[in-house]
Structures are given as C-alpha cells and as structure tokens.
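In: sequence and computational prediction follow.
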Amino acid sequence: MSGGEFAGQQRRAAVFGVPIRLLGPLAIGLLALGYGALWLLARPPGEPLLRHVGQLFGGESILFMSIALVLISTLPHVEQVFGGIDYAAIWHRRLAIAGTVLLLPHVELASNPEATSLGKTLAVPAAIGLSAMIVWAILPRWRTMLPGALHGLVLRTRNSWPVLLVARVLGGYERWRGFHRLTGLFVAAGFLHGLLDATAFESTPVLRWSYVVIGGVGLAFYAYREVLARHFLPHHDYQVQEVRTVAPGLVDVLLFPLGKPLAFRPGQFAMIYLETKDGWQRHPFSISGAPDGEHLRITVKALGDHTAKLPDVVQPGMPAVVSGPYGRFDRRMGTDRQVWIAGGVGITPFLSWLRSLDDELAETVDFFVTSAGRSPFADEIQKTAKDHPRLTVHLIDTSTDGRLTPDQVLGAVDADPRELSVFMGGPDPMLRQFRRALRASGVRAANIHREYFHWR
C-alpha cells in the first residue's frame, strides 16, 4: 500500500457519521440489548419472573466479561474496530466493572432450590475474585471514580496504617498484572456456575446454547492470549544503548536492534520487556523517536512502580524485548487544520511525529506544549518549527503562565471549529476538560483524538 493510500484510509475516521472508535461500543450495546430481549422472550412457562430476571443479570454479566476478554486479546482486528488498543482497554475495564456490578442483583434475585454443590462452590471464587480485581484496578484512578466532595476524606486517610498495609500487600504494577491474568479463570468459574445451576436452561435450549457460545468465545480468547499469543505476535530483540536523563523524573532510553527492528508508525507505542537489576520488567511505552532511526527511542516519566527507579536499574548493554506496535494515534486521521495539545509526558507521541517530518508538513498545525518549567524539548521543537512554516508552536510554562485553558487554545487558533482536528496527550483531568470545551465550541466528536496512556 502506498503512503497516499494509507493516508486516505486513515482520514476515513467515521462510518456513516459514527466515529470509528464508537463502532465497537455501539455493537456491544446492541448485543447486550439483543441478549436481554432473548432472555425475556424465551422465559420458560412457570419460571418465576424475579428469578428469571436474576438469572438474566447473570447471563449479561457473563456476556460483558466475555467481551472484556476479547478486548484484551491483542488481536489487530479488535484494535481496528475500537480505533486503537487504548480504547479497547478502556472498554475492557468498563465492561468488567459493569459485569461485576450485575452480580449484585443476580445474587439477590436468582435462586435454584436444587442448585448443585459444585455450582455453588464455583460461584464464591468467581464473585470474590472478580470483585477484588475490579477494586484493585480502580484504586489508582480513585480521583476520577469518586465525587470531588470525597477527595479530601480519601487524602486524609491515605496515610493511615490500614491503608498503608493494604498498599504494601497489593504491591505495584507487576503484582497487579499477575493477578489480572487470572481474570479468565474467575470468569470460567462463573460461567460453569451458571451452566450448572440456571433453571432457565433446563427447558429452553436456545438460552443454554447461546450462553455456551458467549462464554465459550470469551474463554477461547482468554486461552489464546495466555497460551498462544506469544507464538503469533512478533518479538524483536534489542539491547539498551543509552539511558539519558532529560529532566528531573524524565528519562530517554535508546534501544539498539540486535535483529530485525520493530516497524511502527509515528505516534504508536510498544510493549517493552527490559532486564533490570531487579529482574525482567514489562511495561507499555510510547515511542518518541522516528521509524527510520537506527535505534528505538522511548521517553519515560517517573509515574510510579519501576519507572521511578529506571535510571538506577537499567544500564547500557542490558537486553530488551519489544512487541507491537500498538495504537492508532495518527495525525493523518485528521483534517488539514489541526491543533496538537501536549501536557507533561503526553508530549511523547508528538515528538515521534515531529522527528519523522522529512518533507513539508502537509497540515497547518498549532502545537501547544504545557509543562511545569520550560519544556526540556523546547529547543528541538522550535528548531523543527523554523523548518516547517505551517507549524506554530505555543510553549506554556505553568509555573509562570498558569495552566493552559481551552479558551486560550480556541482564541489563538484562527479557524472554524467545525474544520478543526484536535490531538491531545496528557493528564486525564486536563484532557476531559478540553474535550468538553472543544465539543461545546463546535469541534466534531470524530475530530477529537487523544492518547489514553493512563490506562497502561
């Protein structure tokens, strides 16, 4: 495929006016409604309504959990439907939460006086395991999950000994990732519980077999990810060439290929396995270099877990394994008039874009870079802007200029909001605020793109 053809495909960011990234969620909604209608229409004669509704909630829970397992299968087609693996991961979390919440009315309403002992036994680890997994997953995102009025209470109790003890037991990213890999086993326990104890299945084969198909598909994708995916996804051997501190808490890591290098598009990210002094570490990182460089360049901010001590545990000569690439954060999906907004480490994919500009920039771009203090990449960005007249750079030092606001961006950009494409990367609260303001000003939803690096 030629570059022009690929760019043409990328610009088709909507189908019948619906953004690509919303097609998957729309399909999920229709499937959930259809499955619920099937349960109601196929209610067996004599089946108590409340018990049937309770079992319907259990069936919908397995549906959501099965789809969630499909979404983290790392298959390229899933990424295409959702407009990027980051969006797929977000919907994975949403569906897992929704599926776990549905267990509450299921437990309250569903009943079977002749339930099997095995079925009842399987229900316990399924419910406890899924609930624990959800709570553990949302703890780092408590600010976005709880109302602002409760933030002060959480902050006051965060340093109490019970909270510190729980945090020590839970550990960091690696421990959570290991526990998260058990998701499919908890879903399998819940699936078998329903298959053994659902009274509706005895006289209604359509409900039984639709349930079997739904649960079977989810568990098949789980088995693929855990057992087979490593044999199909390409992995590339690298070696750490340099670890360079760019600014306090910000590190560039240069990886030199030992064989065939990773082929990627500017703006994508990769899964990086690094051997450190503490053992092998795995984490997704945005690629900040150009595809045609002799090495793979990632820029890492100390946000927690092992990233905070990366300069101390990673040294030149250590091996690395890279898989991917992932993500569809691509400026070629946008219109001819674009706005780029980068906050903090959210600048990483934009650096890859800028470092990949060999020819004239085809779009007219206003690039807003906000950071506490002068951006460590300011000189490089301004030099690139001198070579590309259609690129206008706005550097905002929040320590002296205050926080960047949507009104400042819209006031500085002389263009019809309906013709704008906006690409954003940065802290989640900031990007949520900008999205609301941009939509209110007339920017089309299909033209607002952001990198959800916080899901990683």
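Out: Happy to help now that I have it.
In: C-alpha only now, for contacts and for neighbours.
Out: Will do.
In: the helix or strand harbouring residue 341: what's the following helix or strand?
Out: Using DSSP states H and E, residue 341 maps to strand 337-343. With elements assigned by DSSP H and E, the helix or strand that comes after strand 337-343 is helix 348-355.
In: what's the angle between that next one and strand 337-343?
Out: 130 degrees (axes from the mean of the first three to the mean of the last three Cα atoms, to 10 degrees).
In: report all helices and strands that the helix or strand hosting residue 174 contacts.
Out: Applying DSSP H and E as the criterion places residue 174 in helix 173-180. Contacts defined by 3 or more Cα pairs under 8 Å, 6 or more residues apart in numbering; DSSP states H and E place helix 173-180 against helix 117-138.
In: contact partners of the helix it packs on?
Out: Contacts of helix 117-138 with the rest of the structure, by Cα atoms under 8 Å, 6 or more residues apart in numbering, involve 96-97, 100, 103, 145, 170, 176, 179-180, 183, 186-190, 192-194, 196-197.
In: ok, 7 Å please
Out: Contacts with helix 117-138, where a contact means Cα atoms under 7 Å, 6 or more residues apart in numbering, come from 97, 100, 180, 186-187, 189-190, 192-193, 196-197.
In: now do stretch 376-387
Out: Contacts for stretch 376-387 (Cα under 7 Å, 6+ apart): 246-247, 391-393.
In: between the contacts of helix 117-138, which has the most around it?
Out: Comparing those on neighbour count, residue 190 comes out first with 28 neighbours (neighbours: other Cα atoms under 10 Å).
In: my read is that residue is in a helix, agree?
Out: Yes. The assignment for residue 190 is a helix, going by DSSP: H, G, I helix; E, B strand; the rest coil.
In: chain neighbours aside, what residue packs nearest to it?
Out: Nearest-residue entry for residue 190: residue 126, 5.2 Å, with adjacent residues in sequence omitted and distances by Cα to Cα, 6 or more residues apart in numbering.
In: count of neighbours near the one you found?
Out: 23.
In: and stretch 254-271, end to end?
Out: The separation between the terminal residues of stretch 254-271, taken as Cα to Cα, to the nearest Å, is 15 Å.
In: for it, which positions count as buried?
Out: For stretch 254-271, the buried set under the neighbour-count rule, 16 or more other Cα atoms under 10 Å, comprises 254-257, 261-262, 264-271.
In: go on, stretch 313-329?
Out: Within stretch 313-329, the residues that qualify as buried by neighbour count (16+ other Cα under 10 Å) are 313-315, 318-329.
In: sec struct for residue 285, please.
Out: Classification of residue 285 by three-state DSSP places it in strand.
In: does residue 421 touch residue 444 like I think?
Out: No. Residue 421 sits out of contact with residue 444 when judged by Cα atoms under 7 Å, with a separation of 8.1 Å.
In: take a look at this one as well, against the first:
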Amino acid sequence: MKKKPGILLILFSMIITWALWVFIKPTREISTLSEYSQLIASFALVAFALINFISTRNKILDVLFDGLDKSYIYHKYLSISALVLVIIHNITIELGKGIERSQGIPIPRDPYAMYGAFSMYLFIILVLIAIIAKKLNYERWKAIHKFMIIPYAMGIYHYYGSATYAVFSFKPFNIWLNIVNIMGISSVIYSIFLYEKISFKYKYKVSSLNIVADGTLEITGSALKKDIDYKPGQFAFIKTLQNDNKFVSHPFTISEAPKKGELQFTIKGLGDHTKELFDTLKVGDKFEVSGPHGKFNYKSGRKRQVWIAGGIGVTPFRSFSQAEIPKDFLVDFFYAFNNEEESAYSEELEGLQRDNLRVHLFNSKEKGFLSVSEIEKYIDTKDTIDIYFCGPAPMRESLRKQFANSHLNIGELHYEHFQFK
C-alpha cells in the first residue's frame, strides 16, 4: 500500500492545533466547556483551510494524496468532518454559556455570534443541495460549490469577532490559526476567481474530430505554443469558451501516449454538458488545458498485471498500450463493452498485442458481463497480480467481490476515483 503524506499532513495539522491550544489562555473568564468548544471550532477552521487548498488542484496534491482524484476523497470526508465540528461547536458554545450564567460569570454581548449561526445553516443547506446536484449534473454541482465562499467568509468573520483569545497576538496558537486562515482564504479566492484564468497554460487547436464509437468523440489537438508534458494514464482538465461552445473545465483522461505537439482526448457523451460539446466543437476551434494530474501508473505496480477496462475506461489503457511496456512485465488486458457499436479502438488494441501484452476483447452482448471466472482462464493462480481498473463503479465493485472469492492471488486493486459526467 502506498504511503500518502497528505494523511500525515491532516493529522499533523490537527495535532499542532491542539498542542498550541493547550498553552493559550482566554482574555476573559469562560467555562471549561466554552474553551473546548473553541478548540473544536479551531479544528473546523483547519479542516476548511485544507478543503479549500485541495480545491485549488495544485500539483502537489498528486504527491500528497497519490493522485488528485484521490485528494477529493479526503476533500469529501474533511467537508463532512468540518460540518460536524461546526455543529458540535454551535451546541457546546451555547451549553458553555449556560454554565457561565449559572456560575454568575458575566457574558458580554456578542454581535458576531449570528454570523457563526448563519454560516452553519448555510453550509448545511449548500451541502444538501450539492449532494443532490452532483447526481444531476457536474457543472451545477461545481457552480454550487462556489457559493461555499459565503458561509466560509461568515465563519472566518465570526472567529475574529467572537473568539475569547487575542487573535492578533504573537502567541503561537494565534499565529498558527492566522496562517491557517490565510491559506484557506487565499485558496478559496484562487480556486473560484483565478484558477480558470491562470491554470490553463496549454493552448491547442482542434486538428481532427472522429467518432470512434457510438456516442464517443475523439478530439485531437495541435499545440499552439508550449506542449503539455504528461505520462500515459494521466488526465487533464480541458475547456473551450469560444463561439457557440461554452464548455468549461472538466477532467478527462488523455487517451494516447505522449506525442510531441499533439494531445488527444476521447470523450463519451455521458452528461448534458459533454453531449453539447459534440454538437458545438469544430475543427479549427481552440481549447485550453490544465494539468496533467493523476498517479494511475502501472509501472509502479507488480510485474504481473491484469488490466480491466469498461466502456470509455479504455482510454488510459490505450495510452499504456501505445507506449513501450517493459519486457519484464506481463499483462492481460480485458476490454469489456456493451456491443460492437460502443467498442472504441478494439481493432487498434488487437494490433498492439505483443509477447508481454495479451488483449482480450469482451463483447457483453455476445458473452454477457465480464466475470472473474473468465479472467481466471488466462492467469496462473500461483502468480501475485495487481489489478488496474477503469470503468463504471458498479462493474468495479462487482469484480472486486468476485476477486475476493476467487482462487487468484491479488496484490492491489488500482483505479481512478473520478466519476464526473
């Protein structure tokens, strides 16, 4: 299992927050529960800062989390954790004030408290909307996430107005939280207002458009200036905002091995936005690219491997297959598709077979769904194998269960975590 420094970064950030809080004293008398409640709020601020940093799509995230796609798993759970911490803080701070009243401790009027409450309720509303919207449309989900800056700004304002600590003093705890907040604020400003303008450094012109399968478009671009440097299996964000085409940034796997001055994406029309691209994009149009990202790299795994592609999930494996595969690797590549009309690059892949790459095409209409029992026919059960998968999540989970009950000796299952449409 690969080590992910990002996990250590999250744990270290929380530990250092607690360790520095131990030595800080409030500026007025408050209950012990109120003190702990503010520690909980500090944890929430750290979590939100990390969430916002992940949203910048900085390339260091590939290193920290073993791929940008995996960083969004931590983004999701940090978001849930931060919201839970905010709710706990809201409850415990009120309980703490109740204790203070019962002990006769004076409680000054706090005009900033309402911003904390507004922040919490707005976060809850936006999170619920985002969960629903993501199931409907990626672009709406992404747009809703931009509104998160409002409750976040309210929360920061509430912290600096309501905290019973000298927030601008030079005590280590206060300096630490100020650094955390600066990182969070600068990250959210960059991701919402600057990312689309700054990050898309690579410009291409569409040189050819080909329908390679039913509902599947291959876009080939020629570099206008600097060419993107990527490895087979990586993905990038593309966008084009000219003429009638308003396709804003969306991640896609780069579908061919590196070729100087050329870049290719193969896109399945799964959502409304990608389907619209099919109707608007023309040869000669320009598109911009940000990236590359991703650590989906078979060379980091065991020498004996099984690759499994489902539908449009063939793209990273096509890129792998076009490039030179080290001679000490042995790969069985299973490509499953619904029917002949939806099989992209099947003939090309057959032509890419070699001694250490055996391609198995699996037409589900003729043979049924790809199963592990079918895969077992080609694998020596004595070998420890790594599985590389790209395709629909239900297919992956079905095969995962089958592998667990099979006679195969499985090392690791590798897959990308993006499921955007």
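Out: Thanks, I have it. Note that this is a predicted model, so its numbers are computed, not measured.
In: so the strand holding residue 341 of structure 1 aligns onto which residues of structure 2?
Out: Counting by TM-score structural alignment, strand 337-343 of structure 1 falls onto residues 304-310 of structure 2.
In: check the fit of that stretch onto structure 1 and give the mean distance.
Out: Its matched residues in structure 1 lie on average 1.1 Å from stretch 304-310 of structure 2 after superposition (mean Cα distance after the TM-score superposition for structure 1).
In: structure 1: strands as residue ranges?
Out: Ranges of strands within structure 1 are 14-15, 18-19, 235-247, 250-257, 269-276, 279-286, 296-301, 319-326, 337-343, 364-371, 391-397, 420-425, 448-451, based on DSSP state E.
In: how about a markdown table for these, with distance to residue 382 of structure 1 added?
Out: Below are the strands of structure 1 laid out as a markdown table (distance: least, Cα to Cα, whole Å):
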| stretch | distance to residue 382 of structure 1 |
| --- | --- |
| strand 14-15 | 33 |
| strand 18-19 | 33 |
| strand 235-247 | 17 |
| strand 250-257 | 20 |
| strand 269-276 | 24 |
| strand 279-286 | 22 |
| strand 296-301 | 19 |
| strand 319-326 | 28 |
| strand 337-343 | 15 |
| strand 364-371 | 10 |
| strand 391-397 | 7 |
| strand 420-425 | 19 |
| strand 448-451 | 23 |
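In: of these, flag the one that's most buried.
Out: Compared across these, strand 420-425 shows the largest average neighbour count, a mean of 24 (mean count of other Cα atoms under 10 Å).
In: which residue range of structure 2 does that strand align onto?
Out: Under TM-score structural alignment, the alignment places strand 420-425 of structure 1 onto residues 385-390 of structure 2.
In: centre of the chain to the matching stretch, how far?
Out: 20 Å (Cα atoms, centre = their mean, to the nearest Å).
In: now swap in stretch 124-133 of structure 1 and tell me
Out: Between the mean C-alpha point of stretch 124-133 of structure 1 and the mean C-alpha point of its chain there is a distance of 22 Å (Cα atoms, centre = their mean).
In: contact partners for the residue opposite residue 273 of structure 1 in structure 2 once aligned?
Out: Pairing criterion TM-score structural alignment: the partner of residue 273 of structure 1 within structure 2 is identified as residue 239. Applying Cα under 7 Å, 6+ apart, one finds that residue 239 of structure 2 lies in contact with 247-250, 287-289.
In: could I get those in JSON lines, plus columns for distance to residue 329 of structure 2?
Out: Output for the contacts of residue 239 of structure 2, formatted as JSON lines (distance: Cα to Cα, whole Å):
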{"residue": "247", "distance to residue 329 of structure 2": "39"}
{"residue": "248", "distance to residue 329 of structure 2": "39"}
{"residue": "249", "distance to residue 329 of structure 2": "36"}
{"residue": "250", "distance to residue 329 of structure 2": "33"}
{"residue": "287", "distance to residue 329 of structure 2": "36"}
{"residue": "288", "distance to residue 329 of structure 2": "35"}
{"residue": "289", "distance to residue 329 of structure 2": "32"}
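In: so how far is residue 306 of structure 1 from residue 50 of structure 1?
Out: In this view, residue 50 of structure 1 and residue 306 of structure 1 are 49 Å apart by Cα to Cα.
In: between the two, which one's more packed in?
Out: Here residue 50 of structure 1 and residue 306 are set side by side on neighbour count (other Cα under 10 Å), and the busier one is residue 306, at 19 against 14.
In: please identify the nearest residue in space to that one, excluding sequence neighbours.
Out: residue 281 (7.8 Å).
In: returning to that earlier point: what about the helix holding residue 174 of structure 1, how far off from structure 2?
Out: With mean Cα distance after the TM-score superposition for structure 1, helix 173-180 of structure 1 departs from structure 2 by a mean of 3.2 Å once superposed.
In: which position in structure 2 pairs with residue 261 of structure 1?
Out: Matched by TM-score structural alignment, residue 261 of structure 1 corresponds to residue 227 in structure 2.
In: dump the residue contacts of the alignment partner in structure 2 of residue 352 of structure 1.
Out: In structure 2, the residue paired with residue 352 of structure 1 according to TM-score structural alignment is residue 319. Residues counted as contacts of residue 319 of structure 2 (Cα under 7 Å, 6+ apart) are 232-233, 255-257.
In: cutoff 6 Å now
Out: The contact partners of residue 319 of structure 2, taken as Cα atoms under 6 Å, 6 or more residues apart in numbering, are 232, 255-257.
In: could you identify the most distant pair in those?
Out: Set against one another by Cα to Cα, those have their most distant pair in 232 and 255, with a gap of 8.1 Å.
In: for residue 53 of structure 2, the count of nearby residues, please.
Out: Here the count is done by other Cα under 10 Å, and residue 53 of structure 2 has 21 residues near it.
In: one step back: what's the angle from the helix holding residue 174 of structure 1 to helix 117-138?
Out: Using the same axes, to 10 degrees, the interaxial angle of helix 173-180 of structure 1 with respect to helix 117-138 works out to 150 degrees.
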